[in-house]
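Undergrad: Here you go, sequence then predicted model.
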Amino acid sequence: MSDFTISHVEFYVGDARQAAYYYRTAFGFRTIAEGGPETGQQDRRSILLAQGDIRLLMTSDLTPDGPAARYVARHGDGVANIALRTQDAERAFRRAVEHGAEQVAGPHPVEQPDGTVISAAVTAFGDTVHSFVQYESAEQLPGPHLRRVDTAGNPPADQQLLHSLDHFAVCLPAGELEKTVAFYEKALGFNEAFEEFIEVGDQAMESKVVRSSSGAVTFTFLEPDVRRKPGQIDAFLDAHGGAGVQHLAFGTSVIAGAVPKLSSQGVEFLHTPATYYDAVEGRVGSLGGDLDVLRELCVLADRDDWGLLYQIFTRSPHARGTFFLELIERRGAQTFGSGNIKGLYEAVERAQAVADAGAR
């Protein structure tokens, strides 16, 4: 059984201050702690951001040969460490190693101004790792050189639009899906929740979802079907340089309020063809007065056996066009909007057919 929750997600980036500024100004995160030479961390700079239950740690090296610099050179800015909070970091580490995980750092206590933190780390997929972090109290910081900062310049807490990390979407090279899922089940105690074969025109992908026993940590693993034409999974793997986190999904309670607010702050969301909304109620059922709002904001809708969800994706803010973000509002739904993949494809096809007819 895994008691895991998310401690924080660490990004390796070219410039921690620039990355933190983007998430603060565009998404409304607050800076709650910083670390660098001034706090005894001589070789790197880290900035911890928070919103709701979400903690993002932006880290960049101050030397050209550190781990963050090497990661960025190979992959560009991206998710390097998904830190899992647990009540027993040593036990979690030992189980993972016994079932094939490679050790990155053995269990060790870290003395901090706010108490002792026990930490360990193992490989996960690609160049991404999992830290196991055991805290003495809920308010402790995740690193020995992080120091709390004055929050006077942060967005007000009551204006936060995002409340949780809903899931991680991970792209895997062909042939790695089954063994990756087996690793999460055996080494980390996760359970397989869903599996699906998704066909989109001449492209196809396999998808499996695993979830911690606590229900707080969810991964959607995606693998391309090499029998079909290359698609978005192949494009990510090529540009990123192997397996990695394609996107994070931020949970929001009111997506209709979050999208215009974040758009006004500089977040670029993907456009949805108008033809998508001509067919969406035929696929998911009546949306009532929400349909016009979704159409105006380009928000997608899907339904499963448990309920409805609304979702929208950002454009990638990175030069390689790899990592991006998702907003998701769940109204009972437990799946991840796979119906929208086909729905969007068909909408684009209808729009193209209309354009072709007009050109003739």
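TA: Yep, that arrived.
Undergrad: Could you use CA atoms for every contact and neighbour count after this?
TA: Noted.
Undergrad: Looks like A26 contacts Q265 (just checking).
TA: Yes. Applying Cα atoms under 8 Å, one finds A26 in contact with Q265, separated by 4.8 Å.
Undergrad: which stretches of the chain form helices?
TA: 16-27, 67-75, 89-98, 177-188, 232-240, 255-264, 274-284, 290-297, 338-359 (DSSP state H).
Undergrad: For P144, which of the ones you listed is the nearest?
TA: helix 89-98 (16.6 Å; Cα to Cα).
Undergrad: Quick one: residues in contact with that closest one.
TA: With Cα atoms under 8 Å, 6 or more residues apart in numbering as the test, helix 89-98 has contacts from 86, 103, 106-107, 118-122, 132-134, 186-188.
Undergrad: Presented hereafter is structure B, for comparison with structure A:
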Amino acid sequence: MSQTKVKLLYMDIYRVHLYVENAPQWREWFVRKLGFQAISSTTNNDTHTELVQNGEVRFLISSPRTNANPVAKFLQHHPPGVAELDFAVDNLELIWERATNAGAKILQPIQEKNSIKWGKISGWGDLCHTFIQVNRISSADFGGLKNYGASEINHNFITHINSEFTGIDHVVLNVANGELEPALNWYETTLGFQRQQRFKIETEHSGLSSQVLVYPGGRAQLPINEPTSANSQIQEFLDANNGAGIQHIALSNKDIFATVRHLRNQGVPLIEVPTSYYENLRLRRGELNIYQLQQLEELQILVDWQQDNPDALLMQTFTKPIFPQPTLFLELICRSRKAKGFGEGNFRALFEAVEREQMKRNRGVC
């Protein structure tokens, strides 16, 4: 007796929405520092919003014009950062049904305009999620959406963008101690994410516990961290952010060497990796050649691989926090030969690098 194969729903991280004090200023930062293009700008009675894009990576950036709008209210409670994480989906009704049946709070019911459907719900903490249905023909289709504000979505294919970034690989959420399991359960039950890798990092100074969530029918990945010590860098984020929030956004690209060199030339501050990391790397170099090793050390890039697939390299580096507070930072990631996972060696190296920056702040060192 033949069995019918059930088609998985599709979900991809489509866009990140930042709430800031001055949207035009941050538009210029993304354009000048990261090579984004300014796509659109809109102003209504209480909010100014900018859309910037580089390849398949999109940021909406909003700032308040009055004290009585959602952006202002967010900034009264949190420093600048991610207020909304949005997903492109291929069957909004089914995803919406699952979310609402699980008790998700509806912020904006399903709407449709120009053959595009969308709806918004509350996420974990003060985060919210908009789901946008597009026809899944090719990755180029995801470039066809523009969001001019909270209530209007327009369709306009964007072409000839000189792209560095091929997509948002993953977005990391930090939650309070004891909230990791409830947050995981919420994203599993409400949206259908599934658990993948689990990490627990402990140093002599602090620690964290992390669980990676993936969406089984798409590319969306959402690791969630909780602190395991009072002085953890995750706790520092929670204190500075006044609660749970997005810690970092990973931007994928095909040539991380060229991208990192460009960002360093533009003055984007990146993490510092100790020489001992590259000394150890030479001992376990795997398929890396001398030129690659030199490039990795020169540009301060982390690299990892799985023993059963040593030529599939996972290369990463990270900016320092982009806002004055020790909150949101960006990751640059390159998955050579479709490398999977998150690289436990890289994960620990990142934790230690951020921990060193935290210790500098605590000592008052610039």
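TA: Cool, the structure landed. Bear in mind that the values here come from a model prediction, so they are computed numbers and not experimental data.
Undergrad: Can you pull the TM-score for these?
TA: The TM-score (TM-score structural alignment, normalised by the length of the first structure) is 0.85; 334 aligned residues with a Cα RMSD of 2.6 Å.
Undergrad: Which of the helices of the first structure sits closest to T59 of the first structure?
TA: helix 16-27 (5.3 Å).
Undergrad: what span of the second structure lines up against the closest one?
TA: Helix 16-27 of the first structure corresponds to residues 23-34 in the second structure, going by TM-score structural alignment.
Undergrad: Pull the distance from the matching stretch to the chain's centre.
TA: Distance, stretch centre to chain centre, for stretch 23-34 of the second structure: 18 Å (Cα atoms, centre = their mean, to the nearest Å).
Undergrad: can you pull the buried residues of that stretch?
TA: Neighbour counts over stretch 23-34 of the second structure (16 or more other Cα atoms under 10 Å) mark A23, P24, W26, R27, E28, F30, L34 as buried.
Undergrad: Not including adjacent chain positions, what is the nearest residue to the last one?
TA: Nearest residue to L34 of the second structure in three dimensions, chain neighbours excluded: L263, at 6.6 Å (Cα to Cα, 6 or more residues apart in numbering).
Undergrad: and if you look at V170 of the first structure?
TA: V245 (4.4 Å).
Undergrad: Could you do D53 of the first structure as well?
TA: Nearest residue to D53 of the first structure, sequence neighbours excluded (Cα to Cα, 6+ apart): S164, at 5.2 Å.
Undergrad: try H271 of the first structure
TA: Nearest residue to H271 of the first structure, sequence neighbours excluded (Cα to Cα, 6+ apart): C298, at 6.0 Å.
Undergrad: mind listing what that neighbour touches?
TA: L270, H271, T272, I312.
Undergrad: just the buried members of these?
TA: Buried members of those, scored by 16+ other Cα under 10 Å, are T272, I312.
Undergrad: and of the contacts of C298 of the first structure, the nearest to V209 of the first structure?
TA: Taking Cα to Cα as the measure, V209 of the first structure lies nearest I312 of these, at 19.5 Å.
Undergrad: Need the counterpart of that closest one in the second structure.
TA: In the second structure, I312 of the first structure lands on T317 (TM-score structural alignment).
Undergrad: Surely that match and N346 touch.
TA: No. Using Cα under 8 Å as the test, T317 of the second structure is too far from N346 to be in contact (9.0 Å).
Undergrad: Now do the shared contacts for the two.
TA: In contact with both T317 of the second structure and N346: L302, using Cα under 8 Å, 6+ apart.
Undergrad: what about the residue mapped onto E326 of the first structure from the second structure, distance to H248 of the second structure?
TA: By TM-score structural alignment, E326 of the first structure lines up with E331 in the second structure. E331 of the second structure sits 7 Å away from H248 of the second structure, going by Cα to Cα, to the nearest Å.
Undergrad: same check, this time on V52 of the second structure
TA: In terms of Cα to Cα, V52 of the second structure sits 18 Å off from H248 of the second structure.
Undergrad: How about the contacts made by Y12 of the first structure?
TA: By Cα under 8 Å, 6+ apart, the neighbours of Y12 of the first structure are M58, T59, S60, A68, A69, Y71, V72, D77, G78, V79, A80.
Undergrad: Using CSV, please lay out the contacts of C298 of the first structure together with distance to D225 of the first structure.
TA: Shown next, in CSV, are those (distance: Cα to Cα, whole Å):
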residue, distance to D225 of the first structure
L270, 25
H271, 26
T272, 25
I312, 25
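Undergrad: could you pull out the strands for the stretch 51-200 of the first structure?
TA: Secondary structure of the stretch 51-200 of the first structure (DSSP state E, counting those that start in this stretch): strands at 54-61, 78-85, 103-112, 115-125, 128-134, 147-148, 164-171, 191-200.
Undergrad: Of all those, which one is nearest G257 of the first structure?
TA: Nearest of these (Cα to Cα): strand 164-171, 16.2 Å.
Undergrad: So what does the residue nearest to H271 of the first structure match up with in the second structure?
TA: Per TM-score structural alignment, C298 of the first structure is aligned with Q300.
Undergrad: just S213 of the first structure next, same as before
TA: Per TM-score structural alignment, S213 of the first structure is aligned with P216.
Undergrad: quick one: contacts for that match?
TA: Residues near P216 of the second structure by Cα under 8 Å, 6+ apart: L8, Y10, F193, Q194.
Undergrad: Now neighbour count and distance to S336 of the second structure too, for those, in CSV please.
TA: Converted to CSV, the contacts of P216 of the second structure look like this (neighbours: other Cα atoms under 10 Å; distance: Cα to Cα, whole Å):
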residue, neighbour count, distance to S336 of the second structure
L8, 11, 26
Y10, 20, 24
F193, 22, 25
Q194, 17, 24
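Undergrad: Now tabulate the residues you listed in TSV and tack on distance to L173 of the second structure.
TA: As requested, the contacts of P216 of the second structure are arranged in TSV below (distance: Cα to Cα, whole Å):
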residue	distance to L173 of the second structure
L8	25
Y10	21
F193	14
Q194	15
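Undergrad: Quick one: neighbours of Q53 of the second structure, just the number.
TA: Neighbourhood size, Q53 of the second structure [other Cα atoms under 10 Å]: 24.
Undergrad: Could you check how far it is from Y277 of the second structure?
TA: 34 Å.
Undergrad: Then D255 of the second structure?
TA: Applying Cα to Cα to D255 of the second structure and Y277 of the second structure gives a distance of 22 Å.
Undergrad: And H170 of the second structure, by the same measure?
TA: Taken as Cα to Cα, the span from H170 of the second structure to Y277 of the second structure is 24 Å.
Undergrad: Settle it for me: which of the two has more neighbours?
TA: Between H170 of the second structure and Y277, H170 has the larger neighbour count (other Cα under 10 Å), namely 24 against 14.
Undergrad: So for the equivalent of that one over in the first structure, what's the nearest residue that isn't a sequence neighbour?
TA: Using TM-score structural alignment, the partner of H170 of the second structure in the first structure is H167. With sequence-adjacent residues excluded and distances taken as Cα to Cα, 6+ apart, H167 of the first structure is closest to T218, at 4.9 Å.
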